[in-house]
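1. sequence first, predicted model second:
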Amino acid sequence: MSNSSPEGPRRASDRLLQLAVALFGIGIVAVVAIFVTPIVSDAKPGLVLYCLAMLAPVGFLLGLVFALWSGRRAR
């Protein structure tokens, strides 16, 4: 019994949702860090934070793709 869930193995769409949530979460944390950095210290936010902040819309778009894909498959 390698799989304990009754639904069977995880589908690729479940991984797409997990990826979308992870990317969106990382992006939101980076946006918050961009605003908190000048408050906590006198330094400007680094380029890495701005690059990570771009993951929020990517995660959002992947979430939309997942929603449209799973809704079409349910019919």
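-> Great, that's in hand. Residues are numbered from 1 along each chain as shown.
2. drop to CA atoms for contacts and neighbour counts, all remaining ones
-> Will do.
3. could you measure from the spatially most central residue of the chain over to Leu47?
-> The chain has Leu23 as the residue nearest its centroid, 2.5 Å off, counting by Cα atoms, centre = their mean. Taking Cα to Cα, to the nearest Å as the measure, Leu23 falls 17 Å from Leu47.
4. Val36: neighbour count?
-> Using other Cα atoms under 10 Å, Val36 is surrounded by 12 other residues.
5. find the helix or strand that it is a member of.
-> Element membership for Val36, per DSSP states H and E: helix 12-40.
6. cool, Leu49 as well?
-> helix 47-53.
7. relative to helix 12-40, how tilted is the helix or strand just after that helix?
-> As assigned by DSSP H and E, the chain's next helix or strand after helix 47-53 is helix 55-74. Per axes from the mean of the first three to the mean of the last three Cα atoms, to 10 degrees, the angle that helix 55-74 makes with helix 12-40 is 160 degrees.
8. got another one to weigh against that:
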Amino acid sequence: MQTQKSSRLLGVAVVMFGIGMIASIALLFPAVRDTGTAVVTTVYVLAMGAPLGLLLGIVFALLSGRRSR
């Protein structure tokens, strides 16, 4: 039996990981890096979503897993 809380947690984890990966790839383009300090800082903060999304995904897996007897 799966609860709504855990399925929301997985959704949030996937979205955060996706945003973080897109922001990480965006940092590789010179057009983003050369625009200004505020833009680079914003994209860098968004890139931190990838590790946070991965951590939430691990928490979801641990909470939804079955206990062995």
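-> Received, thanks. Everything numeric here is computed off the predicted structure, so don't read it as measured data.
9. the helix holding Leu49 of structure 1 aligns to what range in structure 2?
-> Mapped onto structure 2 using TM-score structural alignment, helix 47-53 of structure 1 covers residues 41-47.
10. for the matching stretch, buried residues please.
-> Val43, Tyr44, Leu46, Ala47 (16 or more other Cα atoms under 10 Å).
11. what's the match for Leu16 of structure 1 in structure 2?
-> Match for Leu16 of structure 1 (TM-score structural alignment): Leu9.
12. need the contact list for the spatially closest residue to that match that is not a sequence neighbour.
-> Leaving aside its sequence neighbours, Leu9 of structure 2 sits nearest to Phe60 (Cα to Cα, 6 or more residues apart in numbering; 6.4 Å). By Cα atoms under 8 Å, 6 or more residues apart in numbering, Phe60 of structure 2 lies in contact with Ser6, Leu9, Leu10.
13. how many neighbours does the second one have?
-> What that stands for is Leu9 of structure 2. 16.
14. next one: the last one
-> Look at Leu10 of structure 2: counted by other Cα under 10 Å, it has 18 neighbours.
15. how far apart are the match of helix 47-53 of structure 1 and its match in structure 1?
-> Stretch 41-47 of structure 2 differs from its equivalent in structure 1 by a mean of 0.4 Å after superposition (mean Cα distance after the TM-score superposition for structure 1).
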